[in-house]
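>>> I'll drop the sequence and a predicted model, then ask my questions.
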Amino acid sequence: MKNQTQIKHIHKEKECCSHDDNHESHQHNEDSHNHDDHDHDHDHGDNENTSLLLGRWPLWLSLTILAIFLFVTFGLKIEINKYTEIALMLSAYLLAGYKTIALAIRKITRGDLFNEFTLMTIATLGAFYIGQYSEGVAVMIFYEIGELIQDLAVSKSKRSIKALLDIRPDAVTVTRENKDLEVNPQEVLIGEIILVKAGEKVALDGILHSESGVFNTAALTGESKPAVKSKGEQILAGMINTEKTVEIETRALFKDSKLSRILEMVQEATARKAPTQLMVSRLAKIYTPIVFGLALLIILVPMIFVSNYDFQQWLYRGMVFLVIACPCALTISIPLGYFGGIGLASRNGILVKGSNFLDIVTEIDTLVSDKTGTLTKGVFKVQKVETLMDRDKFISLTASLENYSTHPVAKAFVQFAGANSLTKPTDVEEISGHGLKGKVSDYLVLCGNTKLMKKFDISFPEEIEKIVETIVVVAIDNKYAGYLTIADEIKEDSLQTIKDLKALGIETIMLSGDKQAITSQIASSLQIEKSYGDLLPEDKVRIVQELKDQGKNIAFVGDGVNDAPVIALANVGIAMGGLGSDAAIETADIVIQNDQPSKIVSAIKAGKITKSIVYQNITLAMGIKVVVMILGAGGIATLWEAVFADVGVALLAILNAFRIQGKSL
């Protein structure tokens, strides 16, 4: 098994290129995003929007100056002195665009000549040069309004993602010295008892101290059906108590709860860019210089071929071309699309740790799955009881002795028998690798495998040796009395998941540490054609690596600590997050929060929906821009039309990106 350093190294390789150092396209509004990293910022969404709007007061003042000027000159037909007009328009221009101009200057001094800030600054200053003052101001104002709308959209999208999960209460009731005190959840220690009233949210991870409780787990798992919990069962922060007041014994600090870790992962997810985003960032570095070059050609080439060449006329056309060529619709609508995809997945109980994984999951052609806890419940259940004596007496004697053991198989049978039928055994001896021996109500009882029977020379039917399931053979007073079989149950949606994956053209391969006979039986039940049993963790790594070497795009899904190396190795690592180990969850790229295999298909669908809308936005933005650029170069489109087209395309792309939020999986 690979050590944790190796796991992290492999995982980091999949995140390479996920952070783009050139992401400054909205830096002039970065001061308005100060709340993004705060906990509970979904409670302050309205305040944040208000802050964004009020913080742009110079823009609103600029818009007011322009509106009054246009009303006076065009509405009232009052002629304004040229120098007064220049002073008013220059004031409005600087109020609206001072941040954009400052960023353009800063980037030019760094050697970055081709960017949208420089593009907008040159275009608007060009308008001033040819005397189109009001148009130059309008271009800058509407560009800034477009940027503001985009900032509001990003803020809303980020809040909607975090609001899906950040449901931790600000106060919790804890019992101390026989008093119920209301304290901050961060002050509660491990082992303390907290009270959660009906309708309240659980603040910390723990175990149920009361006899029973009913909890809504939708925020964590996407599952609308309430979960009934018994004393001693795990309760997670984020669950909602739906009935009577219950007591919970805390097992983790507030900062260490599973919900807190999920929230950190969600915030990190928005920073990891998809290949499409990275591609657009790279193309922008090529696209922008080309746009500048074409604008320059539009201005200068006609000087050679047009007999009545007018420099100001062709300069105007070049400025129109630059304005419409601004790539802001792409630079914002694509991240918004991926934010929407992450939010859609989260609402369905799927945590995607980065938009890059939304892209990659759509390309997988092979799903490699662990068996226990992934396709099966990981909970042993009694399947069959065969006995030569009274059934109830056989069950009572066997369960009484098995109650001495902590083995999962023993626990399963004790649960099957029920506590009322148990008698305390005496002279109990645990025979390693064989089973148990002890006295129950004056009966000598032997429970274990066939090796135990052979050890005590007890004959039993030969067909028992051929049984595939886990079997417990029982002898009473040194005579064979019967046997019981115990098996792990297949999850209700596992078979449908395999069928849905096949419909998507994805092959499923099952790996397990269980013996091959059991693995093959489960695989046959699930219509899985390839399955491998008797595997050690390193064997799973070897098989996945071999598949990758064959050119397969692999998604691996598992839940245990031993699955972490394979999760890290796969193209997409998926962990079952409900009962999964911390190592698997931390290493995975996608976490299924309710342990349902069908959510794997939902994750793929979320990726496909997101990718489709992102590509729609790219096509829409580029299509409209090319048309208007041609019109601008031909002298048909004006600066006003160019700026409205640019802002309009951005708005359409944003609205299209928001469609993801309304999709169902």
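Perfect, I can see it now.
>>> from here on, contacts and neighbour counts on C-alpha atoms
Fine.
>>> element containing the closest residue to V428 other than its chain neighbours?
Once flanking residues are discounted, V428 sits nearest to G438: 4.1 Å by CA to CA, 6 or more residues apart in numbering. Under the criterion of DSSP states H and E, G438 resides in strand 435-440.
>>> for comparison:
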Amino acid sequence: MCEYHHEEKSKWWQPLLSGLLLVAGMVIHYIGLSWFASPWVQLLWYIVAFLPVGLGVMHEAIEHALHGQVFSEFMLMSVACVGAFAIGEYPEAVAVMLLYCIGEALQDLAVDKARHNIASLTNYRPEYVRLQRWNGEKNVMQQVLVAPEEVNVGDVIEVLPGERVALDGELLLPVDQRDAVLNFDTAALTGESLPRQVRHAGEVLAGMIALERTATLRVTRPQSESALTRILKMVEEASERKASTELFIRRFASIYTPVVIVLALFTVVLPWLYAQFSPTYEYHFATWLHRALVFLVISCPCALVISVPLSYFAGIGSASRMGVLFKGGNSLDALTAVDTVVFDKTGTLTTGEFGVRQILQLQPQDLQTVVAMERSSTHPIAQAIVKSYGDGPKIDAENLAGLGLKAVVEGERWLAGTLRLLDKHGISYPEELQTIPETIVACAKNDRFIGCILLADMIKPDSEGAIEMLILLGISHVEMLSGDKQALVDKVADELQLEQAMGDLMPQDKAMRIETLQKQGRKVAFVGDGINDAPVLAISDVGVAMGARGADMAIETADVVLQTDQPSRLAHALRLARATRAIVWQNIALAIGVKLLVMALGLFGIATLWQAVFADSGVALLAVVNAMRLMKFKP
């Protein structure tokens, strides 16, 4: 490739410099300035124009040859350019490399807009922890900030509300609070939308976020073995194992290049052999060498190598206007082969936010009182209830940690919280409530059960339609994976009419499921949004991240990003990917067909070099126009 391949955009000076020198040289030659008439001056001028775009390609040719890939497209480019210089067609030699590098640069530009270095994933690990350390001089316990890797197993650390836990540990609570629980946001690790309640000596994993109050932890694993570090390692290992989809042009070049070089040799050798057996035939080595070199220059597939990247570039550009980011042509190409789509639940098919799904037995006036009580709490469940019913009066209620709320309203005793809260106060309730998968806020007045509020992660409006569209597009299998409870996952699956849904999964479980599907011969696209989804996104054939609210780690790891967070965009992306691939093959057929025709004419001396260049440029223009049809693609 060109030297600027995968480099900063500032490297565009290379094709720009070569292009300016090429055009300037042709203009000067046309004007007929005397100092430019010398062949040596022209040769030096065009060598200088050639080097910025040619050195990188020739270096790639040598590298591939050293690794056993002698007949690469880079070798053909190099041989063609050397041949052009040998027969004095200096502008053609520069133009060959310039067109090739522009086509590759356009592809790289599309990739650079979406892809970042996976090393940035480590930003999810906190830079420091609050370590409790004994100060012998002052005879007190002090808190110091240290790097996570400096903390040893058995050390005690503190995590403030809203902070991410840096190391795996067990929760420590004061002796008089051993019955209490602390809430942790575990969405980053398991995808669970409901905070996890952890009791004294319970396990807290790196990546969780402390809620409501400061958590004190005794470290159980060093940073190198923490849950978050293990996820990062899984992402890196999966990304290394996942080979990029090889574009047709490279496979084609492995056959096309040796055939062209052999034909060029035959162009010189066969007439000489014929002359040995035909005394009347006069063989001129210089004539046939010139014709062979012209044939090599004609064979250089400029139209092919520029039209294919441009087609992908047009498809990627059209997708971006639809709210879909493809991280390069390989990602777009890979999506066309997908026959299985696996969705994460929370934040992907659902909103990731709690909402009231149903009210059971609770009378309207009682519901108003319960909502007023919830307005005094900052718990996510309470906030979800308040959000569902808007502003209103507020009733001061006592927060019972891990259980719910208690209040006295106009002399009446009110309870709103978990079923354990009712159990603790000896209040009976229907047994079927124990089997309900949704989160329950049970309500009681004067020690009597009066009803309950059911909450759950809300399904996105277009999730059901997205699944229907994928099936209509020929996707043979759609399923859902989640870290939520199986009962809740089953209920969501029923609403979305999914035949396969698995719950209670950790990140490694999801990765194992994807590998199982791949071993069955399926091409799998996984759609997710959280840090916990990053390893699965990396190991799947096509990783698709929800971009609007998804974690940066998921977005970094994915091959495709749905910027609008609408699952239906995946179906639109699949349609566009298939349309793009069709146009790519149309351009390939056009470029190869015309090229073979002109090459045949060149062998018989019918096509001149500049006629070949004109034909090649014309094909490239037609291919560009064909590719631009993708810019008007409508889902």
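Arrived safely. Everything numeric here is computed off the predicted structure, so don't read it as measured data.
>>> picking that back up, what does the residue nearest to V428 of the first structure align to in the second structure?
For G438 of the first structure, the aligned residue in the second structure is A407 (criterion: TM-score structural alignment).
>>> helices of the stretch 251-400 of the first structure, start to end?
258-269, 275-300, 302-305, 311-325, 328-347, 355-360, 391-402 (DSSP state H, counting those that start in this stretch).
>>> so which of those is nearest A503 of the first structure?
helix 355-360 (18.5 Å; CA to CA).
>>> residue range for that closest one in the second structure?
Counting by TM-score structural alignment, helix 355-360 of the first structure corresponds to residues 329-334.
>>> check the mean deviation of that stretch from the first structure.
Superposing on the first structure and averaging over aligned pairs (mean CA distance after the TM-score superposition for the first structure), stretch 329-334 of the second structure comes out at 1.9 Å.
>>> give me the distance from that stretch to the chain's centre.
11 Å (CA atoms, centre = their mean, to the nearest Å).
>>> then stretch 87-95 of the second structure?
Worked out by CA atoms, centre = their mean, stretch 87-95 of the second structure lies 41 Å from the chain centre.
>>> which residues touch that stretch?
Residues outside stretch 87-95 of the second structure that contact it (CA atoms under 8 Å, 6 or more residues apart in numbering) are 18, 22, 26, 42-43, 46, 49-50, 54, 80-82, 84-85, 290, 293-294.
>>> what do you get for stretch 294-309 of the first structure?
311, 314-315, 317-319, 321-322, 633.
>>> repeat that for 10 Å
For stretch 294-309 of the first structure, contacts defined as CA atoms under 10 Å, 6 or more residues apart in numbering pick out 123, 288-293, 310-322, 325, 629, 632-634.
>>> map V561 of the first structure onto the second structure.
Match for V561 of the first structure (TM-score structural alignment): I531.
>>> just give the nearest non-adjacent residue to its match, would you?
A188 (4.9 Å).
>>> now do the same for that neighbour: its match in the first structure.
So A188 of the second structure corresponds to nothing, using TM-score structural alignment.
>>> what segments of the stretch 401-550 of the second structure are strands?
Per DSSP state E, counting those that start in this stretch, the stretch 401-550 of the second structure carries strands over the ranges 404-409, 412-417, 439-445, 448-459, 477-481, 500-502, 524-528, 542-546.
>>> okay if I get those as a markdown table plus distance to L232 of the second structure and mean neighbour count?
Listed next are the strands of the stretch 401-550 of the second structure as a markdown table, based on distance: least, CA to CA, whole Å; neighbours: other CA atoms under 10 Å:
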| stretch | distance to L232 of the second structure | mean neighbour count |
| --- | --- | --- |
| strand 404-409 | 36 | 20 |
| strand 412-417 | 37 | 21 |
| strand 439-445 | 31 | 23 |
| strand 448-459 | 27 | 21 |
| strand 477-481 | 20 | 22 |
| strand 500-502 | 23 | 19 |
| strand 524-528 | 16 | 29 |
| strand 542-546 | 16 | 30 |
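>>> these: which one's closest to L590 of the second structure?
Per CA to CA, nearest to L590 of the second structure of the strands of the stretch 401-550 of the second structure: strand 542-546, 29.3 Å.
>>> and that closest one, how far from the chain's centre?
5 Å.
>>> for that strand, grab the matching residue range in the first structure.
Taking TM-score structural alignment, strand 542-546 of the second structure hits residues 572-576 over in the first structure.
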